[in-house]
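Q: structure here, sequence nowhere to be found:
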């Protein structure tokens, strides 16, 4: 009886799970058009992704049908892989948000409450070529200047900026590698010094002190 009830509950949970909009290169533009998005890039085998899935489904269901905000996901192991590659996804899950054509990294906590608060504060119309009325004068001028560029010039500028991001990432990794090497060397130096102190007779000194203390007590 208990076994049957457990199966029933499990089936009900699976049926009630919200079907989060799944993005691929084929539907990306049509699904995200006019939206400000919050996207989870994931891999089905990723443990952290599995743990996060129920909260992401709940959040997506809350935003279902919203005029502006969209909660979606991209499976980086199937048809969505080109989107993951294009957005520089290197780990799972990776969360990005904002203008579908210019996503930004989400760096906050991944608890449901924090995700929900972030979505509420950020999934609103943003300055973009499609929403010039939301841009300040500086951004409008920047968009106008970019619109005047040829496709080749735009691609060149995008590549140059992406190379800066790659350089920053490489610099960070190099610094971390150096820190790890320094830590290893410091740890080895510490172990050598500790061994030298012990080998110099510290143990014997303590043993002699303890012995003399014991002898002194016995003489009393």
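A: Looks like it arrived, so ask away. What you are looking at is a predicted structure, and each value in this text was computed from that prediction instead of being measured. Residues are numbered from 1 along each chain as shown.
Q: every contact and neighbour count from this point should use C-alpha atoms.
A: OK.
Q: ranges for the helices of the protein?
A: With DSSP state H as the criterion, the chain has helices at 2-16, 28-32, 47-62, 81-86, 112-122, 137-147, 151-197, 203-219.
Q: any residues touching the first one, and which ones?
A: Which is helix 2-16. Applying CA atoms under 8 Å, 6 or more residues apart in numbering, helix 2-16 has no contact partners.
Q: got the buried residues for that helix?
A: Residues of helix 2-16 include none that count as buried (16 or more other CA atoms under 10 Å).
Q: same check, this time on the fourth one
A: Under the neighbour-count criterion of 16+ other CA under 10 Å, helix 81-86 has 81-84 buried.
Q: likewise the fifth one?
A: Neighbour-count burial for helix 112-122 flags 115-116, 119, 122 (criterion: 16+ other CA under 10 Å).
Q: now do stretch 91-110: distance to the chain's middle.
A: 7 Å (CA atoms, centre = their mean, to the nearest Å).
Q: got it, and stretch 144-162?
A: Centroid separation between stretch 144-162 and its chain, computed with CA atoms, centre = their mean, is 28 Å.
Q: go through that stretch and flag the buried ones.
A: Residues of stretch 144-162 include none that count as buried (16+ other CA under 10 Å).
Q: also this one, for the comparison:
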């Protein structure tokens, strides 16, 4: 008995199983959410891929600009080219003190846990700043997402600033002020913060009160202006009527 039919049937079964697997894996996924699309988008990232495992090591002592994204997010994909160009610019110019990174919030748990840690609620979200103190100094970028805008912003903002984690960037005056805060206790710092916040509230209330007073003066002056204009118009009208009357009387006299 020939074994050829057996191997033919086995090959056919394998082909059917493979086709079934592909159908199950790809056909019923929305565009952009199938595994092939996701893998392609992830692999196209030129920025440093950050995960829970490497985040602390790769960002230590650096200024960071991080993109939190999802492979199937349309807005994320729209800015992908610009972000790749920014990453390549920093990589090619030897700016080793700055790290351009990407975190995939759908990559569980590697990226997803970082997105939870940084309380990311919308995608894409871009955070920037010094990486020290567990990301407490990171701020959200809210500008345009073209390459020129991102590069211009990064060159301006991703520079050492006077902070407790980067004292070398302080001027003599800034260092003196920073040292005075560092010497304070936790309670003293809290009291100073509360005092400054109180001053801010009082300034806002004072401005609001003065603005309302100015608004009242403005409204009063506006009413006075309108009344004067109305009176002047009425006077002008009356004078014109008198003038016309005089003209008519003169014409009658001449006749």
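A: On my side now, so go ahead. Everything quoted here is computed from the prediction, not taken from an experiment.
Q: thinking again about what came up before, could you save the helices of structure 1 as CSV and add columns showing distance to residue 130 of structure 1?
A: Formatted as CSV, the helices of structure 1 follow (distance: least, CA to CA, whole Å):
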stretch, distance to residue 130 of structure 1
helix 2-16, 36
helix 28-32, 13
helix 47-62, 24
helix 81-86, 21
helix 112-122, 17
helix 137-147, 10
helix 151-197, 17
helix 203-219, 76
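Q: to which residue of structure 2 is residue 30 of structure 1 aligned?
A: Applying TM-score structural alignment, one finds that residue 30 of structure 1 aligns to residue 57 in structure 2.
Q: ok, that match - how many residues close by?
A: With neighbours defined by other CA atoms under 10 Å, the count for residue 57 of structure 2 comes to 9.
Q: same check on residue 98 of structure 2?
A: Quick note: residue 98 of structure 2 (other CA under 10 Å) scores 23 neighbours.
Q: got it, and residue 160 of structure 2?
A: 18.
Q: related to what we said a few turns ago, now the buried residues of helix 112-122 of structure 1 in JSON lines, with distance to residue 216 of structure 1?
A: Below are these laid out as JSON lines (distance: CA to CA, whole Å):
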{"residue": "115", "distance to residue 216 of structure 1": "69"}
{"residue": "116", "distance to residue 216 of structure 1": "71"}
{"residue": "119", "distance to residue 216 of structure 1": "74"}
{"residue": "122", "distance to residue 216 of structure 1": "76"}
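Q: contact partners for the most centrally placed residue in structure 1?
A: The residue lying closest to the centre of structure 1 (CA atoms, centre = their mean) is residue 94, at 4.3 Å. Residues near residue 94 of structure 1 by CA under 8 Å, 6+ apart: 40-42, 105-106.
Q: map it onto structure 2.
A: Mapped onto structure 2 by TM-score structural alignment, residue 94 of structure 1 lines up with residue 125.
Q: please apply the same query to residue 161 of structure 1.
A: Using TM-score structural alignment, residue 161 of structure 1 lines up with nothing in structure 2.
Q: kindly report the same for residue 108 of structure 1.
A: So, by TM-score structural alignment, residue 108 of structure 1 is matched to residue 143.
Q: over to residue 126 of structure 1?
A: Aligned by TM-score structural alignment, residue 126 of structure 1 pairs with residue 161 of structure 2.
Q: how about the strands in structure 2?
A: With strands called from DSSP state E, structure 2 shows them at 48-49, 63-69, 98-104, 125-130, 139-140.
Q: what's the closest of those strands to residue 11 of structure 2?
A: Ranking these by proximity to residue 11 of structure 2 (CA to CA) places strand 98-104 first, at 38.8 Å.
Q: packing partners for that closest one?
A: strand 48-49, strand 63-69, helix 80-92, helix 112-117 (3 or more CA pairs under 8 Å, 6 or more residues apart in numbering; DSSP states H and E).
Q: which of those is buried the deepest?
A: Using mean count of other CA atoms under 10 Å, the stretch among those with the largest mean neighbour count is strand 63-69, at a mean of 25.
Q: what's the average distance of that strand to structure 1?
A: Strand 63-69 of structure 2 differs from its equivalent in structure 1 by a mean of 0.7 Å after superposition (mean CA distance after the TM-score superposition for structure 1).
Q: let me know the angle separating that strand from helix 147-157.
A: 140 degrees (axes from the mean of the first three to the mean of the last three CA atoms, to 10 degrees).
Q: touching strand 63-69 of structure 2 from outside, list them.
A: With CA under 8 Å, 6+ apart as the contact definition, strand 63-69 of structure 2 has outside contacts at 76, 97-105, 115, 120, 123-131, 154, 158-160.
Q: I'd like to know how many residues surround residue 124 of structure 2.
A: Residues contacting residue 124 of structure 2 under the criterion other CA under 10 Å number 19.
Q: would you agree it is in contact with residue 76?
A: Yes. Assessed by CA atoms under 8 Å, residue 124 of structure 2 is found in contact with residue 76 at 5.3 Å.
Q: fine, thanks again, bye for now.
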